[in-house]
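Student: output the structure for:
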Amino acid sequence: MASRTFDSLSDFMTAESLESGVFRVNDNGLPIDASLEKHVGRPLLVFLHGAKTRKVNLPWFVGAGMTAERDVSRLSISDPSLYIREELTLAWYAGNANQGDISHKLASLISKCAELIHAERIILIGGSGGGFASLSIGAHIDGSIALVWNPQTHIRKYYKRFVDDYEKVAWRESGQTLKDLQRLDLTTVYSQPLKNTVIYLQSATDEFHIQNHLEPFAQKLHPENRCYFYSGTWGDGHIPPPKNQLATWISFALAIDLDDQILWQNLEANTRSAGATQPTKTVISN
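Tutor: Predicted coordinates:
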């Protein structure tokens, strides 16, 4: 149950304060549900989920365990498209016929939250479909960091049954198709200069995502964009890094000086010497 409900995103954007708890923003007939744990003046960690299972009840808020012992604020957002029909399990926070492309809406919501709680940094965190969402939304938020693992970078290049389900439920039944969505392909989005930072973690045994998502993204990445790739062997296939490694990467994202070019150059050199799987690319923007 939401502790506070906003009639629209415009209503939310006029809020003068925001307290810890669950809040709802109604948007064109669907709710954007979010859970906030507020610590004024601290970094804001934004958690975005991937595909849900049948056991998951909406709204679905992830990330609480990763922030339990950290002096940070946490914002967990449930993908509103999943409310359209129960059998839809993955929608990438990419929107639907009612709401349109919601990446910019969620970016505005996140930025407003950060403003109200005086967050010193915004870090978007997610894997797989939540990784796509973190990259997509982060591209709208200058100075943000997207910490992602095994993300999709082009929705149409994911497994066909998930793509078809999403198109049918979220778009086609209202007479539209995925062709109406402009931000399906993040390789194109990130081929333009952006002002966010990406930390991209990839399972070295997840060949599907390496070939279809990581390599095209890295190849088209604009030379001014700052993106750090790291590949590790965590098990077989499409699995996330162990929790202790994710905790380390979160600590890194919290501590890194984004203006320290020497630090980024050293990271690239250290990764090469450690034998990380290619491509490993760190690009420093001015």
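Student: going by C-alpha atoms from here, please, whenever you check contacts or count neighbours.
Tutor: Noted.
Student: ranges for the helices of the protein?
Tutor: For the chain, helices defined by DSSP state H occupy the ranges 9-13, 64-67, 103-116, 129-138, 160-170, 186-189, 207-209, 215-220, 243-255, 261-273.
Student: one more to put side by side:
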Amino acid sequence: MPRRRDVERYAPRRETRHASLADFEAAGPGSGIHSISAGEATVDLLLDDDVQSGSLVVFLPSAVNSSVSWPYFQGLSLATVTGQPLLSFSDPTIERSTGITTAWTLGDDRYWLHHEMDRYIDAVRRGRRLIFVGSSAGGFPALYYGSRYPDSVSVVVNPRTHLFTPPTHLQLTPSRLYGAEGTVDRISELVPLAPGSPGNTVVYLQNSADHVYFSGHMVPYLQQAEPGARIWTHLGDWGAGHKPAPPAFLHEVVRTLATADTLDEGIHRLPLERFAGLDAVRAEQMDQNIRHFTAG
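Tutor: Purely as a prediction, here's the structure:
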């Protein structure tokens, strides 16, 4: 069943419809909800741009449940608390069915959003530092798109770093997103399966007790990082399972990176470790897990 469309929940923001991406670019878009026609699909983004800042938070959505309407924008409270302008994308593929919870903001067989995502961002960037933020499923596009901007930073929380590493529902129903030929092999030719070694700065926040994502996503991602990659990590004990970083901590990270004169200055003000090798990361995770279980 297709999702119900509802933009009124984001009032008093007003919706502006654009006939095409080129129309959106030419409009010099300002604050509000922008709905851009892209063939059979609609790309919806929310722009809160009334705050003076040298940074712009680009928020990529995590998975949603079957009951939410579309578009569905995330990151609003983070932007408010940190006092930063916000560009938030709704995953356009969730429109298709209440059974589709995420397509990692990459697009689908109607419209390959990842081919043109830079144009949506560039239309509203206006020279500002880009801070890509995403948690879990939203971590994948935050890493992938951030890597296209060498002067940006991707802040990710327990991120997915490969599309077909469990857990994922897409293994069962890829054709629902990518058409009759939507096999895993075919999808691997059409969409990025992994973000690759970063071309920008990455702040990787990981719950040490989230064993599935630590072993299945963080470790493989760090294994393929090239020497000298600008990756900083923080392991925290935030509770067993796929529990995110406490909101106050994520707010501190984003606020610090957004307001510092340089990214390096912001990073050195935060409790982060420069990635130098997997042995150190694994040792820290083991130490936190031991303390977690002995304290319990």
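Student: just to revisit the earlier point, who wins for proximity to Ser231 of structure 1 among the helices of structure 1?
Tutor: Nearest to Ser231 of structure 1 among the helices of structure 1 is helix 261-273 (9.2 Å), distances taken as CA to CA.
Student: and that closest one, which residues are buried?
Tutor: The neighbour-count check on helix 261-273 of structure 1 (16 or more other CA atoms under 10 Å) flags 264, 267-268, 271-272 as buried.
Student: translate Phe217 of structure 1 into the numbering of structure 2.
Tutor: Alignment note: Phe217 of structure 1 maps to Tyr221 in structure 2; criterion TM-score structural alignment.
Student: tell me the most buried of the helices of structure 1?
Tutor: helix 129-138 (a mean of 28; mean count of other CA atoms under 10 Å).
Student: what does that one correspond to over in structure 2?
Tutor: By TM-score structural alignment, helix 129-138 of structure 1 lines up with residues 137-146 in structure 2.
Student: with distance to Tyr93 of structure 1 added, can I get the helices of structure 1 in JSON lines?
Tutor: As requested, the helices of structure 1 are arranged in JSON lines below (distance: least, CA to CA, whole Å):
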{"stretch": "helix 9-13", "distance to Tyr93 of structure 1": "16"}
{"stretch": "helix 64-67", "distance to Tyr93 of structure 1": "19"}
{"stretch": "helix 103-116", "distance to Tyr93 of structure 1": "7"}
{"stretch": "helix 129-138", "distance to Tyr93 of structure 1": "6"}
{"stretch": "helix 160-170", "distance to Tyr93 of structure 1": "11"}
{"stretch": "helix 186-189", "distance to Tyr93 of structure 1": "13"}
{"stretch": "helix 207-209", "distance to Tyr93 of structure 1": "19"}
{"stretch": "helix 215-220", "distance to Tyr93 of structure 1": "19"}
{"stretch": "helix 243-255", "distance to Tyr93 of structure 1": "22"}
{"stretch": "helix 261-273", "distance to Tyr93 of structure 1": "30"}
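Student: nearest to Ser81 of structure 1, of these?
Tutor: helix 160-170 (6.8 Å).
Student: off-centre distance for that closest one?
Tutor: Centroid separation for helix 160-170 of structure 1 versus its chain: 20 Å, with CA atoms, centre = their mean, to the nearest Å.
Student: with stretch 66-81 of structure 2 instead?
Tutor: 13 Å.
Student: nearest residue to the match of Phe217 of structure 1 other than its sequence neighbours?
Tutor: Among residues not flanking Tyr221 of structure 2 along the chain, Thr161 sits closest, at 6.4 Å (CA to CA, 6 or more residues apart in numbering).
Student: could you pull out the strands in structure 2 for me?
Tutor: With DSSP state E, the ranges of strands along structure 2 come out as 15-18, 32-38, 41-48, 55-59, 86-89, 129-135, 153-157, 201-207, 231-236, 273-274.
Student: could you dump the ones you listed to JSON lines with distance to Met286 of structure 2?
Tutor: Converted to JSON lines, those look like this (distance: least, CA to CA, whole Å):
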{"stretch": "strand 15-18", "distance to Met286 of structure 2": "49"}
{"stretch": "strand 32-38", "distance to Met286 of structure 2": "45"}
{"stretch": "strand 41-48", "distance to Met286 of structure 2": "40"}
{"stretch": "strand 55-59", "distance to Met286 of structure 2": "31"}
{"stretch": "strand 86-89", "distance to Met286 of structure 2": "35"}
{"stretch": "strand 129-135", "distance to Met286 of structure 2": "23"}
{"stretch": "strand 153-157", "distance to Met286 of structure 2": "19"}
{"stretch": "strand 201-207", "distance to Met286 of structure 2": "12"}
{"stretch": "strand 231-236", "distance to Met286 of structure 2": "11"}
{"stretch": "strand 273-274", "distance to Met286 of structure 2": "16"}
